[in-house]
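Novice: Just a sequence and a predicted model for now, questions to come.
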Amino acid sequence: MQLSLGNMIPSLWEGTPLQSFLLLSAIILILIHYVQSRRRHLNYPPGPPSLPILGNFLQMDFEKPQVTMQKFVQKYGNIVSMHVGSQIFVIVTGLPLIKEVLVNQGDVFIDRPQLPIHLHIFKSLGLIMSNGQLWKQQRRFALMTLRNFGLGKKTLEDRIRVEAKYLIEAMREEKGQPFDPHFVINNAVSNIICSVTFGHRFEYHDSKYRELLKTVDYVMKLLPRWECQLFNIIPSVMKFLPGPHQKVFRESKKLESFVEDVIKQHKENLNPEEPQDFIDAYLIELSKDNIHSSFNEKNLIYCTMDLFFAGTETTSTTLRWALLYMALYPEIQGKIQAEIDRVIGQSQQPTMADKENMPYTNAAVHEVQRMGDIVPFNVPRMAVVDTTVAGYYVPKGTMLTTNLTALHRDPKEWATPETFNPEHFLKNGQFKKRESFLPFSIGKRACLGEQLARAELFLFFTSLLQKFTFQPPPNTQLSLDVQCGTTMSPLPYKICAIPREM
């Protein structure tokens, strides 16, 4: 009779003396480490020495990973190799190398690494963590469908402007008193992707939806925890142990169930002649005879979850940084408001057409992204074949991360790299694009929602500063310290939105 792994582990544990079990485990670890080290190519990128199995796991600072990485970069150079368990990963620093791996070798580093924790949650489906033909088909369909529902058109811009009015009213209700803007901003931003994906928005006082947003936030904060990263090293053991990784799995299931319920409702109300949103369009695609094999209801669930995650977290986090920087730099806030008053005034809502005439405001939005450093190492890639980078051998299966923190804080590129300064994006009073500014990444797997995110950031930010001045609460010192999660967010803070008297 066969035993499942869940039954085998307790049986082996009970039948084996502890000392023998530990000795056997140590021998196996040493042997695996020896085999791995023998495989290392003579021209492998430099990096810190690693332990058996754990690799460089114990050298990582999971609270401030970018600080740890910068130390390794300073010691080993612009290409550094490390190990976490059996996974090799390489981090590249500097614009020339980032362009080399993401553009020149874009087809080599096209895949996402199949990390155990991501496989457990996303099953290699959806838009973010999928690979190969599945990814190409799903991305192509998602882009086409999003464009059909307004991406890059005035219809979607109008949705953002309407939502900005709701956000302004929600902040006006605070009457200038200190409040935490976290979830009201989350709600506003998520409503844009929800209107495209689900076909409707959610009220800010909807307690059920607010709980869902808190679940998303909770998962994002837990994923980088060391226990979750240890799951990537020994998943067969960690899946039986308690810890934050188990909470991630439970909370992710809640999100999956929410999306499943929404899809069920769409099935009941579907009009094949008039799709109302992304889910409708996908369900119609499923009904076609010549459908690609990657189109199925499970993929619909994960594509929808990906759009929801990606369409909410990064933009809302950037806007939270924006309000924090405005409160801390009142003179910059004043310059932005002067430009808003001159170009738009108070009686009209901002539009995307205004951006061209508002270089300082546009520069400030870009500077928030640079300083906020939302995704310091980009979303990881994986080498699909053996290759060389900067003359070093990089084998197939190597995970690649690009050091956006170093790029966005490079003193050779930025006059005051550690200071919030919109002048970085201005030249002779006009907005200036910077090649060393890559918050949306570059290459074939660049952010699918870049166009939407840019519109949301400009319109929400400008609308809020048109109506409010943001200040710290009395006798309060606001902090720029970072809270590490899937994105780098500010610590929870309260702020005062003072209505502007014109």
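Specialist: Ah, there it is.

Novice: from here on, contacts and neighbour counts on C-alpha atoms
Specialist: OK.

Novice: which residues does Ser463 contact?
Specialist: Residues counted as contacts of Ser463 (C-alpha atoms under 8 Å, 6 or more residues apart in numbering) are Ala164, Ile168, Gln349, Pro350.

Novice: just checking, next helix/strand downstream of the lengthiest helix in the chain?
Specialist: In the chain, assigned by DSSP state H, the helix with the most residues is helix 297-328. Toward the C-terminal end, the helix or strand that comes next after helix 297-328 (DSSP states H and E) is helix 330-343.

Novice: got the contact list for that next one?
Specialist: Counting contacts by C-alpha under 8 Å, 6+ apart, the residues outside helix 330-343 that touch it are 326-327, 354, 357-358, 360-361, 364, 462, 465-466, 469, 471.

Novice: Quickly name whichever of those residues is closest to Gly311.
Specialist: Nearest to Gly311 among the contacts of helix 330-343 is Thr462, at 19.3 Å by C-alpha to C-alpha.

Novice: what about that closest one, distance to Ala390?
Specialist: Separation of Thr462 from Ala390 (C-alpha to C-alpha, to the nearest Å): 43 Å.

Novice: before we move on, what about Leu464?
Specialist: From Leu464 to Ala390 the distance is 46 Å (C-alpha to C-alpha).

Novice: which of these two has more neighbours?
Specialist: Remark: of Leu464 and Ala390, Leu464 carries more neighbours, 20 against 14, as counted by other C-alpha atoms under 10 Å.

Novice: That one - nearest residue in space that isn't next to it in sequence?
Specialist: Among residues not flanking Leu464 along the chain, Ile168 sits closest, at 6.5 Å (C-alpha to C-alpha, 6 or more residues apart in numbering).

Novice: Over to Lys64?
Specialist: Lys64's closest residue in space is Cys484 (C-alpha to C-alpha, 6+ apart), at 6.7 Å.

Novice: Can you tell me how far the one you found is from Leu18?
Specialist: With the distance defined as C-alpha to C-alpha, Cys484 ends up 37 Å from Leu18.

Novice: Compare neighbour counts for these two and give me the winner.
Specialist: The residue with more neighbours, out of Cys484 and Leu18, is Cys484; 22 against 11, by other C-alpha under 10 Å.

Novice: Second structure for comparison follows:
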Amino acid sequence: MDLFIILVICLSCLILLSLWNESYARQKLPPGPTPLPIVGNILQLHTKNISKSISMLAKDYGPVLTVYFGMKPTVVLHGYEAIKEALIDQGEEFSGRGSFPVLDKIARGFGVGFSNGERRKQIRRFSLMVLRNMGMGKKTIEDRIQEEALCLVEALKKNQWSSPCDPTFLLGCVPWNVISTIIFQNRFDYSDQKFQTLMKYFNENFEIMNSPWIQLYNAFPFLRVLPGSHNVIFKNYALQRSFILEKVKEHQESLDINNPQDFIDYFLIKMEKERPNKHSEFTMDNLIATIWDLLTAGTETTSTTMRYGLLLLLKHPEISGMITDDGPCTQDRSRLPYMDAVVHEIQRYINLAPTSIPHAVTQDIRFREYLILKVRDIISSVNLMGFPLCVTRPFSLAALNIFFLRFNFGESDNYVSWSCSSGGVSLWCCLYFLNLNVGLPYQVGEVLLDDILKNVFQLGSIFPITFRHTNQM
């Protein structure tokens, strides 16, 4: 009995000490809801719509607030002004990567997406240089996008036009193949079994990544010892890594140091040059992790915008008829502001990137009136397009016209969020949508589309659709 009393007293002291430390630490943090012991503010957040929960909290605590995901405090930036001030005006100070346990276990600090410090600077600088050499931002990449759009049309034509089809897989292949031509020097045929299996792993991981269990795992990383869907992510990544490693080995056997053909060749040549440097960041681990980062960075955001964009344009053919054009190219973008506005409105409606990957400051800094420590995670709620500032929630021609005319689309700073988070997505989607002309079969009513759009975040929805290339109209 005496031992039990001693244990209770010790446990009570530990809890009181923990609460005191937490209370003292919170005095230096931005305001936020009072966290509960252990679980933090998780019970106050809607696990399937965290961005909405954050928006509600921001009304009470302001655009810079603290939310506890489990026992760890996270500084949240909400709204255009706070995000711009941090990620753009003080971009260097906020350029660190925060903790994202499920992806941290995959990346292990390698690559460009989830590394920090000098490693991230070197790999990022080198990757940008190679991507520019390979045509990113030039007509070369535009031609690849156009070619892949034609391949997409041909693949869709092979389906029975009068029957329901699920374009999820094909739309995911499109951005993947464009990136693959830069990394591997070749695209993959949509019918390739190995490619289909690889895409299945990626799609499965993206779906699991958005589940409440993974959000719980990120708040309490010790859950890794339990069975759960996080183990499926790790297994799928191991298979993806094996595929990438196989491709790298093929490149090593055929490497011509005087004539690099793709990203892997450039990286292997750099590795050879850096071989005498024992502290070089150009290693096999960094190469594989960087390839994985490049393949995953834009694939899901682009394919999701395209998938739900097609659904919305089917439901609103009056908008689809206003954006078609023959042979669009990147230079046409400035002359097609309505098309650009349509893509942004689609992204706003589906809430494409409600929160960012966690950032971190590279040093202790004072942001506004708050002290943000180097060890703190920072996320930004980038759902700027959903604010009343822009337009009401429904997607419609009337709403789009307000969006386009009232805010002088293309010149307003309020669209900077897309260059902060998913910059290339709108350009890619402009080119794809302009290459496609979509329409509902005559026997299909509006009810089916309405049912699908109610579950706008559900992946893999099946819907009837016909595709015709604009040049053939």
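Specialist: That came through fine. Values in this document were obtained by computation on a predicted structure and should not be read as measured data.

Novice: what TM-score do we get after superposing?
Specialist: The TM-score (TM-score structural alignment, normalised by the length of structure 2) is 0.89; 459 aligned residues with a C-alpha RMSD of 2.8 Å.

Novice: picking up where we left off before, which of the contacts of Ser463 of structure 1 are also in contact in structure 2?
Specialist: Checked against structure 2 using both residues aligned by TM-score structural alignment, their matches' C-alpha atoms under 8 Å, the contacts of Ser463 of structure 1 keep these contacts: Ala164, Gln349, Pro350.

Novice: Take those residues and write them to JSON lines, including neighbour count.
Specialist: Written out in JSON lines, the entries for the kept ones among the contacts of Ser463 of structure 1 read as follows (neighbours: other C-alpha atoms under 10 Å):
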{"residue": "Ala164", "neighbour count": "24"}
{"residue": "Gln349", "neighbour count": "16"}
{"residue": "Pro350", "neighbour count": "22"}
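
Novice: Strands - which of these land there?
Specialist: The subset of those located in strands under the criterion DSSP state E is empty.

Novice: Format the residues you listed as JSON lines; extra columns: distance to Asn148 of structure 1.
Specialist: Listed next are the kept ones among the contacts of Ser463 of structure 1 as JSON lines, based on distance: C-alpha to C-alpha, whole Å:
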{"residue": "Ala164", "distance to Asn148 of structure 1": "22"}
{"residue": "Gln349", "distance to Asn148 of structure 1": "25"}
{"residue": "Pro350", "distance to Asn148 of structure 1": "24"}
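
Novice: Val248 of structure 1: which of these is nearest?
Specialist: Here the nearest of the kept ones among the contacts of Ser463 of structure 1 to Val248 of structure 1, counting by C-alpha to C-alpha, is Ala164; it sits at 31.6 Å.

Novice: picking that back up, please list the members of the contacts of helix 330-343 of structure 1 that lie in strands.
Specialist: Assignment to strands by DSSP E places the following of these there: Thr469, Gln471.

Novice: which of the contacts of helix 330-343 of structure 1 count as buried?
Specialist: Neighbour counting with 16 or more other C-alpha atoms under 10 Å marks 326-327, 354, 357-358, 360-361, 364, 462, 465-466, 469, 471 as buried within these.

Novice: What segments of the stretch 151-300 of structure 1 are helices?
Specialist: Across the stretch 151-300 of structure 1, reading from the start of the chain, the helices by DSSP state H, counting those that start in this stretch fall at 154-172, 182-197, 207-222, 226-233, 235-238, 244-269, 278-286, 297-328.

Novice: In structure 2, what stretch matches the longest one?
Specialist: I take that to be helix 297-328 of structure 1. Following TM-score structural alignment, the partner segment of helix 297-328 of structure 1 in structure 2 covers residues 284-315.

Novice: which parts of the matching stretch are buried?
Specialist: In stretch 284-315 of structure 2, residues buried by neighbour count (16+ other C-alpha under 10 Å) are 286-296, 298-315.

Novice: Next one: the aligned residue in structure 2 for Ser463 of structure 1 from Gln472 of structure 2, what distance?
Specialist: Counting by TM-score structural alignment, Ser463 of structure 1 lines up with Asn435 in structure 2. Here the distance between Asn435 of structure 2 and Gln472 of structure 2 works out to 11 Å (C-alpha to C-alpha).

Novice: One more: Ser334 of structure 2?
Specialist: When distance is defined by C-alpha to C-alpha, Ser334 of structure 2 is 25 Å away from Gln472 of structure 2.

Novice: now swap in Ala219 of structure 2 and tell me
Specialist: The span separating Ala219 of structure 2 from Gln472 of structure 2 equals 52 Å under the rule C-alpha to C-alpha.

Novice: Which residue of these two possesses the greater neighbour count?
Specialist: Ranked by neighbour count (other C-alpha under 10 Å), Ala219 of structure 2 and Gln472 place Ala219 first, with 23 against 7.

Novice: Tell me if I'm right that the more buried one and Val67 touch.
Specialist: No - no contact is recorded between Ala219 of structure 2 and Val67 when judged using C-alpha atoms under 8 Å, the distance being 11.5 Å.

Novice: circling back to that earlier point, quick one: closest of the helices of the stretch 151-300 of structure 1 to Gln87 of structure 1.
Specialist: Of all the helices of the stretch 151-300 of structure 1, it is helix 226-233 that lies closest to Gln87 of structure 1, at 8.1 Å by C-alpha to C-alpha.

Novice: Quick check: that closest one compared with structure 2, mean distance?
Specialist: Using mean C-alpha distance after the TM-score superposition for structure 1, helix 226-233 of structure 1 ends up 3.2 Å from its aligned counterpart in structure 2, as a mean over the superposed pairs.

Novice: by how many degrees do that helix and helix 207-222 diverge?
Specialist: 70 degrees (axes from the mean of the first three to the mean of the last three C-alpha atoms, to 10 degrees).
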